[in-house]
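Q: output the structure for:
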Amino acid sequence: MRVDPVWKKISDTYQQWDQDRSGLMAIDDLSERLPDIDYELLLRTLEQAAQDGRVDAPEEGGAFRLIPNH
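A: Predicted coordinates for the structure are as follows:
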């Protein structure tokens, strides 16, 4: 199975930011850390990851956390 390169960058960046994988990371913060990736592409990738159960994104939006073991 091929890993989406955008998802890989998001996952790696989040894990460097919070090694315990428990904090909510602001999407704006993620965007600042990954300036080479279009903001809309980040949003679409995170939306797909939420549908796949790889991230938790609270209803108010604007932040996310990785779900362990994904």
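Q: for the rest of this, base every contact and every neighbour count on C-alpha atoms.
A: OK.
Q: please state the offset of the one helix or strand Leu41 maps to from the chain centre?
A: Taking DSSP states H and E as the definition, Leu41 sits inside helix 39-51. Relative to its chain's centre, helix 39-51 lies at 8 Å (CA atoms, centre = their mean, to the nearest Å).
Q: I have a second one here; can you model it like the first so I can compare?
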Amino acid sequence: MNQGQVWKKISDTYQQWDQDRSALMAIDDLSERLPDIDPELIVRTLEEAAREGRADTSDEGSSFRLVPNH
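A: Below is the predicted model:
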């Protein structure tokens, strides 16, 4: 599974969890919701998305949210 496919699953899961895209979702919670994806791959994908401006991560890196309208 490539990062594009992982990002799609992450964003779909997050949007079902918070349709307003405003709350921070714990990465541990995301990993539990996507048990078929390696947690390390989830973290790397979120780091890449944050660099590209598609996601915001908390200061400690334990939670994230999607950037609206991106």
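Q: any chance you could compute the TM-score here?
A: Comparison of the two superposed chains (TM-score structural alignment, normalised by the length of structure 1) gives a TM-score of 0.93, and 68 aligned residues with a CA RMSD of 1.1 Å.
Q: and the helix or strand that comes right after the helix holding Leu41 of structure 1 against structure 2, how far off on average?
A: For helix 39-51 of structure 1, the following helix or strand on the C-terminal side (DSSP H and E) is strand 55-56. Mean deviation of strand 55-56 of structure 1 relative to structure 2 after superposition (mean CA distance after the TM-score superposition for structure 1): 0.4 Å.
Q: what does strand 55-56 of structure 1 contact?
A: By CA atoms under 8 Å, 6 or more residues apart in numbering, the residues outside strand 55-56 of structure 1 that reach it are 46, 49-50, 64-67.
Q: give the aligned range of it in structure 2.
A: Across structure 2, the stretch matching strand 55-56 of structure 1 (TM-score structural alignment) is residues 55-56.
Q: about what we covered before: average gap between the helix holding Leu41 of structure 1 and structure 2?
A: Mean deviation for helix 39-51 of structure 1: 0.2 Å (mean CA distance after the TM-score superposition for structure 1).
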